[in-house]
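[1] The amino acid sequence is not available; the structure is as follows:
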């Protein structure tokens, strides 16, 4: 999988609401009703990430979830990151 250019990344980010590109990764954050809801979404994301063999860097504090995606093997953002980002969006939207 090849690393995407900054132009390609910015173009693809137009399809994702609330995501931004910085420091060779795409980032977003979500706020949920409570910790239980945040953790439930994290579990669903974890199963999908494992199925895609691509794992997020994330941080959870109470009802907030912050996610960063980057393909470490290439040192930047690839299509794998956007595939997982779209999956994450679907999971969060399904709430």
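    All right, it came through fine. Keep in mind it's a predicted model, so treat the numbers as computed, not measured.

[2] hey, let's count contacts and neighbours off CA atoms from now on
    Fine.

[3] Confirm that residue 2 sits in a helix.
    No - under the criterion used here (DSSP: H, G, I helix; E, B strand; the rest coil), residue 2 is coil, not part of a helix.

[4] The nearest residue to it once chain neighbours are set aside - how many residues pack around it?
    Take residue 2 and drop its neighbours on the chain: the residue closest to it by C-alpha to C-alpha, 6 or more residues apart in numbering is residue 78, 6.1 Å away. For residue 78, the tally of surrounding residues (other C-alpha atoms under 10 Å) stands at 22.

[5] Got another one to weigh against that:
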């Protein structure tokens, strides 16, 4: 089983690798809201991430409403955030739109 990231380790990972992400209030998940130009762009993002998630065998909890995708990541069998969540979040960032 993967080690849960907590406290300083989790905050350091977010600060160093995922500055636009935040720990959920419980610190048992990390989350981010992605905004896109339109629905098609949001769906393209979700489809690209789905390929990564399948390859990693690690799947996000997420929802879509028009041009927004809300994401929450946790390793459920570990009961919190692990390196797998950080890795998937970084993959998501690679597919996210760049710029303002």
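    Cool, got the structure. Since we're looking at a predicted model, the values are computed, not measured.

[6] In structure 2, what residue corresponds to the residue nearest to residue 2 of structure 1?
    Alignment note (TM-score structural alignment): residue 78 of structure 1 maps to residue 82 of structure 2.

[7] Please apply the same query to residue 49 of structure 1.
    Checking TM-score structural alignment: residue 49 of structure 1 goes with residue 53.

[8] May I ask which helix or strand encompasses residue 33 of structure 2?
    In this assignment (DSSP states H and E), residue 33 of structure 2 forms part of strand 30-35.

[9] average distance between whichever helix or strand comes after that strand and structure 1?
    Downstream of strand 30-35 of structure 2, the next assigned helix or strand under DSSP H and E is helix 39-56. Here the mean offset of helix 39-56 of structure 2 against structure 1 after fitting is 0.4 Å, by mean C-alpha distance after the TM-score superposition for structure 1.

[10] for helix 39-56 of structure 2, packing partners?
    strand 68-73, helix 83-95 (3 or more C-alpha pairs under 8 Å, 6 or more residues apart in numbering; DSSP states H and E).

[11] chain center to the last one, what's the gap?
    Shown here is helix 83-95 of structure 2, whose average C-alpha point lies 6 Å from the average C-alpha point of the whole chain (C-alpha atoms, centre = their mean, to the nearest Å).

[12] Identify all contacting residues around it.
    Under the criterion C-alpha atoms under 8 Å, 6 or more residues apart in numbering, residues 2-5, 13, 17-18, 30, 45, 48-49, 52-53, 56, 58, 73-75 lie in contact with helix 83-95 of structure 2.
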